[in-house]
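Chemist: fold the following for me, if possible:
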Amino acid sequence: MGNDEVVAGAVLLGEPLPVELMNTVGVGRQGVHDALEDDAGVAAWLRAVGDRVGVAAGAPCDGLDEDAVRPVSGRVRSLRDALRRLASEMTSDPRPPATAPELTRPDAVTALNAFAGTWPELVWPSDGPPSRAFRSPDGPADLAIALIAHQGVELFAGAQRRRLRACLAPNCLLFFVAEHARREWCSALCGNRARVARHYHRHR
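Modeler: Take a look at the predicted model:
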């Protein structure tokens, strides 16, 4: 995919936000890399997707600096782990868990539902048409978490779940939503790696 972006070690593929959050774990030269391992990484990732969160929320999602994000960093990682656990089961992913190997499906479901605490409100300015905006009881970082969790519920409960895939290219831990039946890999880079590996094994 030509529009891939790397933020704080995480690859943004233009996937739905819950999938982008799942993909904050990857494989590098030093092994498994967690782009959310510290507060700075969480803040950088949330800022990178902030515009998309704002569009989903119906209002700008500002104030995602490291100080604002620090109190919720652990929640972002826990949401990511729950999403990955459920995605692994949904896709029959044969790869070993990259995060939270002890997390069960019921616990992941409970965590996802607990994080999805947001609600829509009608916004009708005097000089414009009515629209919907999502709210959260706390600040913008909490709203971002709640919206991503809410979209995660929609992903696993809706028709899109049938198109969720684990990328099985060598040394890849990412997930993606297949827009067409022939798509096998999360990115062109993984497709190339997989073809090279197949060629190598055929000619050994």
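Chemist: C-alpha only now, for contacts and for neighbours.
Modeler: Noted.
Chemist: isn't Gly117 right up against Ala144?
Modeler: No: counting by C-alpha atoms under 8 Å, Gly117 does not reach Ala144; the two are 10.5 Å apart.
Chemist: which one of the two is surrounded by more residues?
Modeler: Using other C-alpha atoms under 10 Å as the criterion, Gly117 and Ala144 rank with Ala144 on top: 27 against 17.
Chemist: elements contacting the one helix or strand the more buried one maps to?
Modeler: Assigned by DSSP states H and E, Ala144 belongs to helix 140-157. Contact analysis of helix 140-157 by 3 or more C-alpha pairs under 8 Å, 6 or more residues apart in numbering; DSSP states H and E lists helix 17-22, helix 50-57, helix 73-90, helix 105-115 as its packing neighbours.
Chemist: want to put them side by side, so please do this one too:
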Amino acid sequence: MERWPALDLASTIRHDGSGGVCDDLATVEGLARWLTELPGAGGTAGEPALPVQGVGASEELRLRITGLRAAARALFARTVSPGPASPADAHRLMPHEEALARLNAAAALEPVAPQLDWPAGGVPAATVLPSAADPDARLLAALARATITFLAGPERERLRACTAPRCVRYFVKSHGRQEWCKPSCADRARAARHYRRRVSSSG
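Modeler: Presented below is the predicted three-dimensional model:
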């Protein structure tokens, strides 16, 4: 399954399994756990790596990442409009202009110097010169740029907020009729729909 760092970030706000909303980044310990799960932390083949090496969980980094997440989720809400935004934060979304400014400022934290590498007898490839930016800034910039790439790319058209009861996730539709983020949400939504029909028919 394809993985997008922008969705990884947004999905740190999720259904807690018992009717509430859970924030995986509510504490520094939660941030530390999340950092170990990011693509690049464990070296999972085929996934776009994020620069997590040298990044240490701290309250300052937690606040910066949750601020970036708030911007991303506000822009996700705009993307799925006029469909419903995630109920987790639909009532307190960051204003659009503020979200854009925060995302763009984070993306600019690390200067980028693309270089062309073209070995004899090989094919040209683009690389990026290592930056002198600190590890936290590199990660924030990479997350912001991944979000920009996602929102400016074709996946944006397939972004949806899951409408299953209690779910607060955003997801990318993998096929035309997909309404929910995962099978368990589909089961829950169908059960809720069946219950409503039964109640209305018995009334």
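Chemist: hmm, back to that, out of the helices and strands packed on helix 140-157 of structure 1, deepest packed?
Modeler: helix 17-22 (a mean of 24; mean count of other C-alpha atoms under 10 Å).
Chemist: which bit of structure 2 covers that one?
Modeler: Mapped onto structure 2 using TM-score structural alignment, helix 17-22 of structure 1 spans residues 5-10.
Chemist: now do that stretch: everything it contacts.
Modeler: The contact list for stretch 5-10 of structure 2 (C-alpha atoms under 8 Å, 6 or more residues apart in numbering) reads 38-39, 69, 72-73, 143-144, 146-147, 150, 169-171.
Chemist: how far apart are that stretch and its match in structure 1?
Modeler: Once fitted to structure 1, stretch 5-10 of structure 2 is off its aligned match by 0.8 Å on average (mean C-alpha distance after the TM-score superposition for structure 1).
Chemist: in terms of contact, does Leu100 of structure 2 touch Arg73 like I think?
Modeler: No: between Leu100 of structure 2 and Arg73 there is no contact under C-alpha under 8 Å: 11.1 Å.
Chemist: hmm, back to that, any chance of a markdown table for the contacts of stretch 5-10 of structure 2, columns distance to Gly56 of structure 2?
Modeler: Conversion of the contacts of stretch 5-10 of structure 2 to a markdown table gives the following (distance: C-alpha to C-alpha, whole Å):
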| residue | distance to Gly56 of structure 2 |
| --- | --- |
| Leu38 | 13 |
| Pro39 | 16 |
| Arg69 | 18 |
| Ala72 | 22 |
| Arg73 | 24 |
| Leu143 | 16 |
| Ala144 | 18 |
| Ala146 | 20 |
| Thr147 | 22 |
| Phe150 | 26 |
| Arg169 | 27 |
| Tyr170 | 27 |
| Phe171 | 28 |
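Chemist: from those, which is closest to Ile13 of structure 2?
Modeler: For those, the closest approach to Ile13 of structure 2 (C-alpha to C-alpha) belongs to Arg169, at 7.4 Å.
Chemist: counterpart of the closest one in structure 1?
Modeler: That one, Arg169 of structure 2, aligns with Leu174 by TM-score structural alignment.
Chemist: pull up the gap between the residue nearest to its match when sequence neighbours are not counted and Gly74 of structure 1, please.
Modeler: Computed as C-alpha to C-alpha, 6 or more residues apart in numbering, the closest residue to Leu174 of structure 1 that is not its neighbour in sequence is Asn23, at 5.1 Å. With distances taken as C-alpha to C-alpha, to the nearest Å, Asn23 of structure 1 is found 16 Å from Gly74 of structure 1.
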